[in-house]
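**Q** 3D, please:
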Amino acid sequence: MAISDKPVFDRPSADPSEQEEGTRLRPRFDADGLVTAAVTDHASGELLMVAHMNDQALEATLSTGVAHYWSRSRNRLWKKGETSGALQNVREVRVDCDQDAVWLKVAVAKPEDTCHTGRTTCFYRVVADDGRNLTVRDRTGHPAAS
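**A** Just a heads-up that it's a prediction; the model follows:
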């Protein structure tokens, strides 16, 4: 399947039972043309990142087996790991009940570079309440570096 400017996905169905129980992939892209993508490690189940996909990113992911996203900050298609080498090889793709979000289970070529900060996950901080303020701490409970 070649990546093109022509939409390749069926439009969402107005019939909720068809959208939620049917066998056709009918992504429900939002007003900006995006669906949310939750990404986990296929072996450990750890949440690695959350990103967004437009129709081209979803098509590229499904046709190549390597995760592609839509970069909202760069306003362009983004092949995850293209420059860092931390390519995400897709092992499974799931869609939620109304098809407005996808879940990618991936194997990362260089797990230590999953996050642009050089960590294995983008979710390396925990929100804590010290009784006066909400703070952000590392996963061991120590205050995060400022």
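
**Q** from here on, contacts and neighbour counts on C-alpha atoms
**A** Noted.

**Q** Find the centremost residue of this protein, please.
**A** residue 37 (3.0 Å; CA atoms, centre = their mean).

**Q** quick one, what contacts that residue?
**A** Residues counted as contacts of residue 37 (CA atoms under 8 Å, 6 or more residues apart in numbering) are 50-53, 101-104.

**Q** out of these, which is most surrounded?
**A** Highest neighbour count within the contacts of residue 37, by other CA atoms under 10 Å: residue 53, with 26 neighbours.

**Q** dump the residue contacts of that residue.
**A** 34-37, 68-70.

**Q** So which of these sit within strands?
**A** Using DSSP state E, the subset of these located in strands is 35-37, 68-70.

**Q** want to throw those into JSON lines with distance to residue 119?
**A** Listed next are those as JSON lines, based on distance: CA to CA, whole Å:
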{"residue": "35", "distance to residue 119": "25"}
{"residue": "36", "distance to residue 119": "22"}
{"residue": "37", "distance to residue 119": "19"}
{"residue": "68", "distance to residue 119": "19"}
{"residue": "69", "distance to residue 119": "19"}
{"residue": "70", "distance to residue 119": "21"}
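
**Q** Nearest to residue 45 among the residues you listed?
**A** Of all the ones in strands among the contacts of residue 53, residue 45 sits closest to residue 37, with 14.7 Å by CA to CA.

**Q** and the gap between the closest one and residue 105?
**A** Note on residue 37: its distance to residue 105, by CA to CA, to the nearest Å, is 10 Å.

**Q** Check residue 89 too.
**A** 9 Å.

**Q** Could you also give me the structure for this second sequence? I'd like to compare it with the first:
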Amino acid sequence: MTGSERPAARAAEVPSPLDPALAARLKRNADGLVPAIAQQYDTGEVLMLGWMDDEALHRTLTTGRCTYWSRSRQEYWVKGDTSGHVQHVKSVALDCDADTILVKVDQVGAACHTGDRTCFDSGQLPLEQ
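**A** The predicted structure is shown next:
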């Protein structure tokens, strides 16, 4: 399998690399993906949202670096490989429904591709009360 072939697209051919109990718990969308929230481990700051399939989650759990599936490029990407803005994994958890992954990381540099610290730095919406 090359770096850009998706296991989810070949589910019948490629077994999940995850522990079977974990793979059975995950609730994936129609594309075989689960949203993954990256949060700074020591401050609680929400950094970004990415997408993981079984292979990306497996790589994240086994390498200590966040690996995501790029929906636009249709390939895996390891946060920081091109930018140097690495996410060192501290812990990984599933929410109560097993349809969202929370990855607590030690973020080096900006988390957002725009160069902002987080992907939520410029999107403050006004509250109507």
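
**Q** Overlay the chains and give the TM-score.
**A** Aligned and superposed, the two chains score 0.80 in TM-score terms (TM-score structural alignment, normalised by the length of the second structure); 115 aligned residues with a CA RMSD of 2.2 Å.

**Q** ok, back up a step: ok, residue 89 and residue 105 of the first structure, which is more surrounded?
**A** Neighbours per residue, other CA under 10 Å: of residue 89 of the first structure and residue 105, the larger number sits with residue 105, 25 against 19.

**Q** Which of the helices or strands spans that one?
**A** strand 101-108 (DSSP states H and E).

**Q** That strand packs against which elements?
**A** strand 35-41, strand 88-95 (3 or more CA pairs under 8 Å, 6 or more residues apart in numbering; DSSP states H and E).

**Q** how does it look with 10 Å?
**A** Packing contacts for strand 101-108 of the first structure, counted by 3 or more CA pairs under 10 Å, 6 or more residues apart in numbering; DSSP states H and E, involve strand 35-41, strand 47-53, strand 88-95.

**Q** most tightly surrounded among these?
**A** Ranked by mean neighbour count, these are led by strand 35-41 with a mean of 20 (mean count of other CA atoms under 10 Å).

**Q** Would you confirm that residue 90 of the second structure contacts residue 62?
**A** No: counting by CA atoms under 10 Å, residue 90 of the second structure sits too far from residue 62 to count as a contact (11.9 Å).

**Q** need the contact list for residue 63 of the second structure.
**A** Counting by CA atoms under 10 Å, 6 or more residues apart in numbering, residue 63 of the second structure touches 88-89.

**Q** for the first structure, longest helix please?
**A** Counting residues, the longest helix found in the first structure (DSSP state H) is helix 55-64.

**Q** quick one, that one and strand 101-108 angle?
**A** Put simply, helix 55-64 of the first structure runs at 50 degrees to strand 101-108, going by axes from the mean of the first three to the mean of the last three CA atoms, to 10 degrees.

**Q** What are the buried residues along helix 55-64 of the first structure?
**A** 55-62 (16 or more other CA atoms under 10 Å).

**Q** Stretch 109-126 of the second structure too?
**A** Applying a neighbour-count criterion of 16+ other CA under 10 Å, one finds 109-112, 117-119 buried in stretch 109-126 of the second structure.

**Q** tell me which of those residues is nearest to residue 127 of the second structure?
**A** residue 119 (19.4 Å).

**Q** pretty sure the closest one is in a strand, no?
**A** No: counting by DSSP: H, G, I helix; E, B strand; the rest coil, residue 119 of the second structure falls outside a strand, being coil.

**Q** so what's it up against?
**A** Contacts here follow CA under 10 Å, 6+ apart; on that basis residue 119 of the second structure touches 46-49, 110-113.

**Q** CSV for these, including distance to residue 19 of the second structure?
**A** Output for the contacts of residue 119 of the second structure, formatted as CSV (distance: CA to CA, whole Å):
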residue, distance to residue 19 of the second structure
46, 28
47, 27
48, 26
49, 24
110, 32
111, 29
112, 31
113, 32
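
**Q** Can you tell me which of those residues is nearest residue 17 of the second structure?
**A** Distances from residue 17 of the second structure to the contacts of residue 119 of the second structure, taken by CA to CA, are shortest for residue 49, at 22.4 Å.
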